[in-house]
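Q: compute the structure for the input listed below.
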Amino acid sequence: MGIMRIKRFLDFTIALIAFLVLLPLIGITALLVRIKLGSPILFKQLRPGWRMQPFQIYKFRTMADLYDVHGELLPAEKRLTPFGSFLRRYSLDELPQLLNVIKGELSLVGPRPLLMKYVSLYSPEQARRHEVRPGITGWAQVNGRNSLSWEQKFSLDVWYVDNRTLWLDFLIIWRTVLKLIRPEGINHSGSVTMPEFQGNSQKQAVKQ
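A: Below is the predicted model of the structure:
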């Protein structure tokens, strides 16, 4: 059995067990999101997956729907609530992605799925991050997360693609657990979200 089949079997098994074990926490979090932020409880968005095939990612909402006088959404800094910040700090907003893993759209470990509109901006080397399934956590997430530049992030993603092993996945999961205990690198300096990737003509700092 090849590494991808073994990895998929482990992803499905671990994600299913984790979902069942964490179901009470998932239910409580969903209830609190409904009370504090209203409906919908889940944030859903198309993201590029393995071989750039789009899929719908699930997260718990962390931002309120607040608009300016022109009917435009306010900046993320004004819509992110203290409750939402708490969910992000401890990655509780990512719990619904266990369903994405069970469905085979995500892996437990892999490059984080970014935005669909970034796909056309990648260099051929950067696009190699889509040679594997994207993950809930990844090599970039345990080596700086949102404090990384786009260039650093993509370099780490491609390094993972070239060096992935089951043991490396276990190491990344272990280091992710440690970072949940001592969260860091959640927000980019001076912002609750990261500047968008503008392509390779300019260097930007990133979070996704």
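Q: for the rest of this, base every contact and every neighbour count on C-alpha atoms.
A: Will do.
Q: next up, the contacts around S189.
A: If you count contacts by Cα atoms under 8 Å, 6 or more residues apart in numbering, S189 has them with S147.
Q: hmm, try it at 7 Å
A: The neighbourhood of S189, defined by Cα atoms under 7 Å, 6 or more residues apart in numbering, contains no residues.
Q: number of nearby residues for the closest residue to L74 other than its chain neighbours?
A: Distances taken as Cα to Cα, 6 or more residues apart in numbering place Y67 nearest to L74, at 5.2 Å, with adjacent residues excluded. By other Cα atoms under 10 Å, 13 other residues sit near Y67.
Q: can you point out the buried residues in the lengthiest helix in the chain?
A: Secondary structure of the chain read by DSSP state H shows that its longest helix is helix 3-21. For helix 3-21, burial by neighbour count (16 or more other Cα atoms under 10 Å) applies to K7, R8, D11, F12, I14, A15, L16, F19.
Q: distance to I35 added to the residues you listed, as JSON lines?
A: Shown next, in JSON lines, are the buried residues of helix 3-21 (distance: Cα to Cα, whole Å):
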{"residue": "K7", "distance to I35": "37"}
{"residue": "R8", "distance to I35": "36"}
{"residue": "D11", "distance to I35": "32"}
{"residue": "F12", "distance to I35": "31"}
{"residue": "I14", "distance to I35": "30"}
{"residue": "A15", "distance to I35": "27"}
{"residue": "L16", "distance to I35": "27"}
{"residue": "F19", "distance to I35": "22"}
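Q: related to what we said a few turns ago, helices or strands up against the longest helix of the chain?
A: helix 97-103 (3 or more Cα pairs under 7 Å, 6 or more residues apart in numbering; DSSP states H and E).
Q: could you say what helices and strands the helix it packs on packs with?
A: For helix 97-103, the packing partners by 3+ Cα pairs under 7 Å, 6+ apart come out as helix 3-21, strand 54-60.
Q: determine how far it lies from the middle of the whole chain.
A: Distance, stretch centre to chain centre, for helix 97-103: 12 Å (Cα atoms, centre = their mean, to the nearest Å).
Q: quick one: contacts of the next helix or strand after it?
A: Remark: after helix 97-103, the chain's next helix or strand is strand 107-109, criterion DSSP states H and E. Residues from elsewhere that reach strand 107-109, judged by Cα under 7 Å, 6+ apart: D11, V101, R133, P134, G135, I136, T137, G138, D169.
Q: now show me the structure for the sequence below, then we'll compare the two:
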Amino acid sequence: MYHKYFKRVLDIIISLGAIIILSPVIIIVSALVRLKLGNPVIFKQKRPGKDCKIFTMYKFRTMTDEKDGNGELLPDDIRLTKFGKWLRSTSLDELPELWNVLKGDMSLVGPRPQLVRDMVFFDTNQIKRQEVLPGLTGLAQVSGRNSISWEQKLNYDLDYIKKITFVGDFKIILSTISKVFFRENIHADGMQTAEDFGDYLIRTQKIDKKTYDVKISLSKKLLSK
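A: Presented below is the predicted three-dimensional model:
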């Protein structure tokens, strides 16, 4: 009953209220991003949502556009500035996602929207996480975020969708506030940015290079549509 009828109503009410209440913070962060990183202030990225439908997710920009001699973007850990790291550690970079919640692309609580190049590597069980709206926060985020393995993260997502309740969502939101305040589990061990699922699978020899290349090619086709 909650998931079918009331969850979306609460998403609209809370996200709209948060946008209004946090508007001074949003304006200040926008100005700081513009000053320190330049335009665009908002970073847009295609992510897979409910039923694998791809939508545009909004975040505050945290990286520069630095390129190498061949015109290719430098690795993320090089382009991620000290200011960008601070934005991520405070989760302020995710404030624009409230617009995604208001629009109906996302929910306040649900499996976090992964990259399209991550989704193509999900197996027949893991892909079930796409049966619900992705969330601004989720069970995996309050259970370890980037400090847990990909398998653990996806299992938490699957556990969440098995029983979605108001009490469960409320507990996750409260725990998220605590995690953000204490800046817990922001980065995976030894990494400034989380490792892509496909890169993890090939690094741990769970797939071969041929399978990896085929899946990456599929992700590019999905993004080009």
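Q: can you put the helices and strands packed on helix 97-103 of the first structure in JSON lines and add distance to R145 of the first structure?
A: Listed next are these as JSON lines, based on distance: least, Cα to Cα, whole Å:
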{"stretch": "helix 3-21", "distance to R145 of the first structure": "22"}
{"stretch": "strand 54-60", "distance to R145 of the first structure": "18"}
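Q: show residues contacting the helix or strand encompassing S175 of the second structure.
A: Taking DSSP H and E as the definition, S175 of the second structure sits inside helix 166-182. For helix 166-182 of the second structure, the surrounding residues in contact (Cα under 7 Å, 6+ apart) are Y2, T90, S91, V109, G138, L139, V142.
Q: swap in 6 Å and give it another go.
A: Residues outside helix 166-182 of the second structure that contact it (Cα atoms under 6 Å, 6 or more residues apart in numbering): T90, V142.
Q: the longest helix of the first structure vs helix 166-181, what angle?
A: Orientation check (axes from the mean of the first three to the mean of the last three Cα atoms, to 10 degrees): helix 3-21 of the first structure against helix 166-181 gives 30 degrees.
Q: after superposition, how close is helix 3-21 of the first structure to the second structure?
A: With mean Cα distance after the TM-score superposition for the first structure, helix 3-21 of the first structure departs from the second structure by a mean of 0.6 Å once superposed.
Q: apart from its neighbours in sequence, what residue is nearest T137 of the second structure?
A: V109 (5.1 Å).
Q: since we're on K44 of the first structure, how many residues are nearby?
A: 14.
Q: and N146 of the second structure? What does it align with in the first structure?
A: Using TM-score structural alignment, the equivalent of N146 of the second structure in the first structure is N146.
Q: hmm, back to that, which position in the first structure pairs with the residue nearest to T137 of the second structure?
A: For V109 of the second structure, the residue aligned by TM-score structural alignment is V109.
Q: what's the answer for M63 of the second structure, then?
A: Under TM-score structural alignment, M63 of the second structure pairs with M63 in the first structure.
Q: mind checking the SS state of the residue nearest to T193 of the second structure when sequence neighbours are not counted?
A: Closest residue to T193 of the second structure apart from its sequence neighbours, by Cα to Cα, 6+ apart: H187 at 6.4 Å. Assigned with DSSP: H, G, I helix; E, B strand; the rest coil, H187 of the second structure falls in the coil class.
Q: wait, H187 of the second structure touches N146, no?
A: Yes. Here H187 of the second structure lies in contact with N146, judged by Cα atoms under 6 Å, at a distance of 5.3 Å.
Q: burial of L133 of the second structure, as a residue count?
A: 25.
Q: neighbours around the nearest residue to it once chain neighbours are set aside, how many?
A: Distances taken as Cα to Cα, 6+ apart put K50 closest to L133 of the second structure, at 4.7 Å, once the chain neighbours are dropped. Residues near K50 of the second structure, counting by other Cα under 10 Å, number 17.
Q: which residues touch K50 of the second structure?
A: Q130, E131, V132, L133 are the contacts of K50 of the second structure under Cα under 6 Å, 6+ apart.
Q: how near is it to R129 of the second structure?
A: Separation of K50 of the second structure from R129 of the second structure (Cα to Cα, to the nearest Å) stands at 8 Å.
Q: and if you look at K162 of the second structure?
A: K162 of the second structure is 10 Å from R129 of the second structure, by Cα to Cα.
Q: those two: who's more crowded?
A: R129 (28 against 9).
Q: for A18 of the first structure, see how far away the counterpart of E184 of the second structure in the first structure is.
A: For E184 of the second structure, the aligned position in the first structure is E184, judged by TM-score structural alignment. The gap separating E184 of the first structure from A18 of the first structure is 23 Å, by Cα to Cα.
Q: before we move on, what about Q198 of the first structure?
A: Taking Cα to Cα, one finds Q198 of the first structure at 36 Å from A18 of the first structure.
Q: same thing with L121 of the first structure?
A: 35 Å.
Q: can you check I181 of the first structure too?
A: 18 Å.
Q: same question, L74 of the first structure
A: From L74 of the first structure to A18 of the first structure the distance is 35 Å (Cα to Cα).
Q: go on, P134 of the first structure?
A: On the measure of Cα to Cα, P134 of the first structure and A18 of the first structure end up 18 Å apart.
Q: W50 of the first structure now?
A: 23 Å.
Q: same question, R79 of the first structure
A: 30 Å.
Q: can you name the element that comes right after the longest helix of the first structure?
A: Downstream of helix 3-21 of the first structure, the next assigned helix or strand under DSSP H and E is helix 23-37.
Q: residues in contact with that following helix: which ones?
A: I41, A64.
Q: after it, which helix or strand is next? Please name it.
A: Following helix 23-37 of the first structure in sequence, per DSSP H and E, is strand 42-48.
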